[in-house]
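Undergrad: next come a sequence and a model predicted from it.
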Amino acid sequence: MSQSFYDSVIHDLQFQQLTCSCSHSACLSVHGYYKRTVKLSSGAIRLRVCRVKCSECGATHALLLSSMVPYSQIPLPDQQRICRDYEDGRRVSTVCESNPSIDENNVKSILRNYRRRWREKLRSLRIRLFPLNDLILSCFSNYSSQFMQIHQRVNKLFSYTT
């Protein structure tokens, strides 16, 4: 994950094909940007995240990569690994060794969120933690949310075509 990769994904999006959460299509346009910190194994980086605004309902939306969890600095693959290690009875702090930007307080917070909000959701629909792409698709199709998202806002998953 890098700013240049993020920018290339956003640049390749066909905005006229995107649908707002109000169900209107071809109504989103760039509204602005904000800075967001993401904790990577190479260190924390600041991404300039694009926001779009719907001309029909006025709602604004951030355009995030599928590896990003809304309202979290910890990348989705690291959160997934922490949850998997927890479920498998392994030491959950191993992610801290591979990603020094994540500390034990981050791990505790992720596990608290997982146990409170996500564990039973996954179990109720027999959604597995792996593979990651299946987890993402299942969470969006069943809950309209990214896995481990804290705030319950309706989100949409847009496929990135190469």
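TA: Perfect, I can see it now.
Undergrad: CA atoms for contacts and neighbours, from now on please.
TA: OK.
Undergrad: which helix or strand contains the residue nearest the centre of the chain?
TA: Closest residue to the average C-alpha location of the chain: Val69 at 2.5 Å, with CA atoms, centre = their mean. Assigned by DSSP states H and E, Val69 falls within no helix or strand.
Undergrad: second structure follows, compare the two:
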Amino acid sequence: MQTFYNECLEDLNIASLECSCHHKGHLIKHGFYTRKIKTPDGIMTLKIQRFKCKHCNHTHAFLLSIIIPYSQILFHDTLSIIRSNTMQDLDQLMIENPNIDESNVSYIKKQYSMHWKQRLLSENIQLDSSLVFQCFFHFKRQF
């Protein structure tokens, strides 16, 4: 996973990125932080690149769409949890990824109900691969 992340970072044209202050070409690399990700192969540590805008001094992280900010659970597992209708579905997910437990499932379902469910319904946004783009487009924030 780190190798793939690094390859995506190398392919990134930093000069083309726009800061939330709407200035392009002002981002510079500004260190990194580590994020633990729960995968079926174990808990992996990923070094996340940070950028700083020379214009407004805000910092930003380069995250792939499969990584949800502040979460150790990957996007596709989060969607599976939200979509699950039965305990059998959740049990299967926890068997496939033993690093996800009942407390993770409960937290994700609660956060979805409190913060996202009504927003997504109001814009008729589906729980599919377009979700990240749709959340940026409609709400100016990542799911």
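TA: Looks like it came in fine. Note that the coordinates shown come from a computational prediction; the quantities given were computed from them, not determined experimentally.
Undergrad: superposed, what's their TM-score?
TA: The TM-score (TM-score structural alignment, normalised by the length of the second structure) is 0.95; 141 aligned residues with a CA RMSD of 1.0 Å.
Undergrad: with Ser84 of the second structure as the reference, measure out to the aligned residue in the second structure for the residue nearest to the centre of the first structure.
TA: Correspondence of Val69 of the first structure to the second structure, assessed by TM-score structural alignment: Ile68. In this view, Ile68 of the second structure and Ser84 of the second structure are 19 Å apart by CA to CA, to the nearest Å.
Undergrad: before we move on, what about Phe136 of the second structure?
TA: Between Phe136 of the second structure and Ser84 of the second structure the computed distance is 24 Å (CA to CA).
Undergrad: do the same with Asn6 of the second structure
TA: Shown here: Asn6 of the second structure relative to Ser84 of the second structure, a distance of 33 Å by CA to CA.
Undergrad: now Cys50 of the first structure, what's its secondary structure?
TA: strand (DSSP: H, G, I helix; E, B strand; the rest coil).
Undergrad: so which residues of the second structure form strands?
TA: 27-39, 42-53, 59-61 (DSSP state E).
Undergrad: mean deviation of the shortest one from the first structure?
TA: Looking back up the chat, that one is strand 59-61 of the second structure. Strand 59-61 of the second structure: mean distance to aligned residues in the first structure after superposition is 0.7 Å, counting by mean CA distance after the TM-score superposition for the first structure.
Undergrad: what is that strand packed up against?
TA: With contacts defined as 3 or more CA pairs under 8 Å, 6 or more residues apart in numbering; DSSP states H and E, strand 59-61 of the second structure has these neighbours: strand 42-53.
Undergrad: can you give me the helices for the second structure?
TA: 2-11, 75-83, 87-96, 102-111, 117-122, 131-139 (DSSP state H).
Undergrad: Leu64 of the second structure is nearest to which of the ones you listed?
TA: For Leu64 of the second structure, the closest of those is helix 2-11, at 7.5 Å, according to CA to CA.
Undergrad: post-alignment, the closest one versus the first structure, mean distance?
TA: On superposition with the first structure, the mean distance recorded for helix 2-11 of the second structure (mean CA distance after the TM-score superposition for the first structure) is 0.5 Å.
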